[in-house]
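Enquirer: structure here, sequence nowhere to be found:
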C-alpha cells in the first residue's frame, strides 16, 4: 500500500476528512511552490477547519427546515416593496441575533415576507446561530401532538433553546385558549436574549382578532414587539405576477 493511501486511512480514522480530501492537491502544491513544512501544515489545517465550518453550516441549514433557498445578497429590489437597502445590509452582519432583536415582517400576501424571513434565517445560520422555521399553524399542531405524547415541555425547551425562531404567517386564524397559552410560553421563554422573526398580514392593532383573550393578547404582543425591528412590505403579489406571466424570480 502506498504511503499516501496509509495516510488517507489514518486521516479517515481520525475523522480529518477535510484534510484527507485536500491532501493530494496540497502535496502537488508543496512541490510546485516549495513551501516550508510549517506552511504546508498550516494550509492543511486550514483545509480541515474550512471543511468543518462548511459541514456545520450545512447541518444548521438542514435543521432549520427552510421551505426555500434565500439570501439577503440576492433579494430583488427591482420591484418597489419599501425595503430599506441599508437596513438589509446591516442585517448581513448578524448583529440582530447577537443583540437579541426580534424582526416583525408585515405586509399583504405574496410580497415576499416568507422569502425575506428565510434569507434572514440563512444569514443567522452562516453566522453560526441555530435556527428553526415553522409556519404558525404547523407549530401549533406540533404543540398539540407533543402534548398528547407527554412531550410538550421537551418541545418547548427545543423552541426556547434555538438562537433564531421564524414563525411564518401569524394571524391566519384565531388561536384556541390552549394555543394562546402555548404561544405565550414560547415568546416568554425567548424574550430576554433570543431572536424571533414573525411574518404576518395582520396589523398589530388587529392581533386581538386571533388572540381573543385580552390579557394573553397584551402579553404576547408586548413580548414580540417591544424589541422588534419592523419591516412593512408593500407591493403586488409575486404569485399573482407569476400566474400572469410576469416575474419568475424569487423575491
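Expert: Alright, I've got the coordinates. Fair warning: this is a prediction, and the values are worked out from it, not measured in the lab.
Enquirer: CA atoms for contacts and neighbours, from now on please.
Expert: Noted.
Enquirer: so which bits of the lengthiest helix in the chain are buried?
Expert: Identified as the longest helix of the chain according to DSSP state H is helix 37-64. Within helix 37-64, the residues that qualify as buried are 40, 44-45, 47-48, 51, 57, 60-61, 64, counting by 16 or more other C-alpha atoms under 10 Å.
Enquirer: name the element the spatially most central residue of the chain belongs to?
Expert: In the chain, the residue lying closest to the centroid (C-alpha atoms, centre = their mean) is residue 121, at 2.2 Å. Here residue 121, judged by DSSP states H and E, is contained in helix 113-126.
Enquirer: what's the closest non-adjacent residue to residue 213?
Expert: Computed as C-alpha to C-alpha, 6 or more residues apart in numbering, the closest residue to residue 213 that is not its neighbour in sequence is residue 177, at 7.6 Å.
Enquirer: give me the number of residues near the spatially closest residue to residue 122 that is not a sequence neighbour?
Expert: What sits nearest to residue 122 in space, not counting adjacent residues and going by C-alpha to C-alpha, 6+ apart, is residue 71, at 6.4 Å. The local packing of residue 71 (other C-alpha atoms under 10 Å) involves 17 other residues.
Enquirer: put this beside the first:
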C-alpha cells in the first residue's frame, strides 16, 4: 500500500512536505535493500535536511545580488603571478568573517577585483553567511533614497548588520555630500562589528581622493577601513583586452608625416 496519500497532509502540517519528493524512491530502496526502519527514516531525514540547506543557500545567493556567478575555481591566478594565493585561499575559509576584519582589493581595471570579491562572497554564502554585494554608487544612492522616504535609519541599520558587505568600485566616482557622510556612517557602524570587502581602481594612498570635499571625513572613514585589514593588490594585464583573430596581422602604427 502506498503510504503517500495519508502521509501527505500530515507531512505538510509538520512542514516536512519535501520528504514526499524522495519518499517513493527511498521506499523502493528500503524494500530492495531490506533496510531497518531506522535506516529508512535516516535516509528521509537526510534528504529533508539537504533540501532545506539547498533552499537556504539559494535564498542567500539571491539576497546577495551578485552580478554574475563568479567563483574562486574560475579565477585565473596565472594572470597575476604576484598575487598572494595563500592569502586568497585563507580568506576563502572565512576566518576574516569571524575576525570581523575588512578585506581591501585594489588594482587597474580588468584585473579581476570584482571577480575575486564576488568569489569570496560565494564562499561566505556556502558557509551559511548572509552577504550583500553592491557598488559604492548604488550603495550611497540607496541610502539617499531611503532618507527621502524617511527610512534612512532603518536602511542604515540593515546594512550595518549584514555579516558581509561587499562594496565594489570605491572611488570610481567622487563622493559628494551627503554620500560621503552616509558611507562614513555605515563604515563606522560596521567597524569591528562585521566584515566588509572593498574594491577600488585607486591605489591605497589615493583613497582619500574619493572624498574631495571633506578630508577629515576621509581620514576618519579610511582609518576604520584600514585597521586590521587584509590588503591585496592585483597587478596585471586586463582580461578585457580585445581579442585578435587567428592568423590576422596586427596593424602597424602609422608613420608621422614629415
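Expert: Right, received. Where do you want to start? In this text the structure is predicted, and so the values were computed from the model without any measurement.
Enquirer: how about the helices of the stretch 101-250 of structure 2, start to end?
Expert: 113-126, 136-148, 152-161, 179-190, 215-226 (DSSP state H, counting those that start in this stretch).
Enquirer: now the third one on structure 1. Mean distance?
Expert: If I follow you right, that is helix 152-161 of structure 2. Once superposed with structure 1, the aligned residues differ from helix 152-161 of structure 2 by a mean of 0.7 Å; criterion: mean C-alpha distance after the TM-score superposition for structure 1.
Enquirer: now do the contacts for residue 27 of structure 2.
Expert: residue 40 (C-alpha atoms under 8 Å, 6 or more residues apart in numbering).
Enquirer: JSON lines please, covering the buried residues of helix 37-64 of structure 1 and showing distance to residue 215 of structure 1.
Expert: Formatted as JSON lines, these follow (distance: C-alpha to C-alpha, whole Å):
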{"residue": "40", "distance to residue 215 of structure 1": "64"}
{"residue": "44", "distance to residue 215 of structure 1": "59"}
{"residue": "45", "distance to residue 215 of structure 1": "56"}
{"residue": "47", "distance to residue 215 of structure 1": "55"}
{"residue": "48", "distance to residue 215 of structure 1": "53"}
{"residue": "51", "distance to residue 215 of structure 1": "50"}
{"residue": "57", "distance to residue 215 of structure 1": "40"}
{"residue": "60", "distance to residue 215 of structure 1": "36"}
{"residue": "61", "distance to residue 215 of structure 1": "36"}
{"residue": "64", "distance to residue 215 of structure 1": "32"}
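Enquirer: thinking again about what came up before, between the helix holding residue 121 of structure 1 and helix 37-64, how many degrees?
Expert: Calculated by axes from the mean of the first three to the mean of the last three C-alpha atoms, to 10 degrees, helix 113-126 of structure 1 forms an angle of 150 degrees with helix 37-64.
Enquirer: which residues make contact with helix 113-126 of structure 1 from outside it?
Expert: The list of residues contacting helix 113-126 of structure 1 from outside it, by C-alpha under 8 Å, 6+ apart, reads 57, 60-61, 66-72, 75, 91-94, 97, 105-107, 130-131, 133, 164, 166, 168, 197-200, 233, 250-251.
Enquirer: out of the residues you listed, which end up buried?
Expert: With burial judged by 16+ other C-alpha under 10 Å, the buried subset of the contacts of helix 113-126 of structure 1 is 57, 60-61, 66, 70-72, 75, 91-92, 94, 97, 105-107, 130-131, 133, 164, 166, 168, 197-200, 233, 251.
Enquirer: restricted to strands, list those residues.
Expert: Among those, the members falling in strands (DSSP state E) are 105-106, 131, 133, 164, 166, 168, 197-200.
Enquirer: farthest-separated two in those?
Expert: Greatest spatial distance among these (C-alpha to C-alpha): 106 and 131, at 20.4 Å.
Enquirer: spit out the contact partners of the closest residue in space to residue 236 of structure 1 that isn't next to it in sequence.
Expert: Spatial nearest neighbour of residue 236 of structure 1, chain neighbours left out: residue 111 (6.3 Å); criterion: C-alpha to C-alpha, 6+ apart. Counting by C-alpha under 8 Å, 6+ apart, residue 111 of structure 1 touches 81, 233-238, 251.
Enquirer: pull out the buried residues from these.
Expert: 81, 233-234, 236, 238, 251.
Enquirer: sorry, back to before: what about the helix holding residue 121 of structure 1, how far off from structure 2?
Expert: Mean for helix 113-126 of structure 1 is 0.6 Å (mean C-alpha distance after the TM-score superposition for structure 1).
Enquirer: hmm, residue 81 of structure 1 is touching residue 235, no?
Expert: Yes. Contact criterion C-alpha atoms under 8 Å: residue 81 of structure 1 and residue 235 qualify, at 5.2 Å.
Enquirer: what count of nearby residues applies to residue 151 of structure 2?
Expert: Number of residues near residue 151 of structure 2 (other C-alpha under 10 Å) recorded here: 13.
Enquirer: dump the residue contacts of the equivalent of it over in structure 1.
Expert: Correspondence of residue 151 of structure 2 to structure 1, assessed by TM-score structural alignment: residue 151. Contacts for residue 151 of structure 1 (C-alpha under 8 Å, 6+ apart) come out as none.
Enquirer: how much space separates the residue nearest to the centre of structure 1 from residue 190 of structure 1?
Expert: According to C-alpha to C-alpha, to the nearest Å, residue 121 of structure 1 and residue 190 of structure 1 sit 16 Å apart.
Enquirer: ditto for residue 43 of structure 1
Expert: In terms of C-alpha to C-alpha, residue 43 of structure 1 sits 41 Å off from residue 190 of structure 1.
Enquirer: ok, residue 47 of structure 1 next?
Expert: Applying C-alpha to C-alpha to residue 47 of structure 1 and residue 190 of structure 1 gives a distance of 37 Å.
Enquirer: swap in residue 53 of structure 1?
Expert: Distance, residue 53 of structure 1 to residue 190 of structure 1, by C-alpha to C-alpha: 27 Å.
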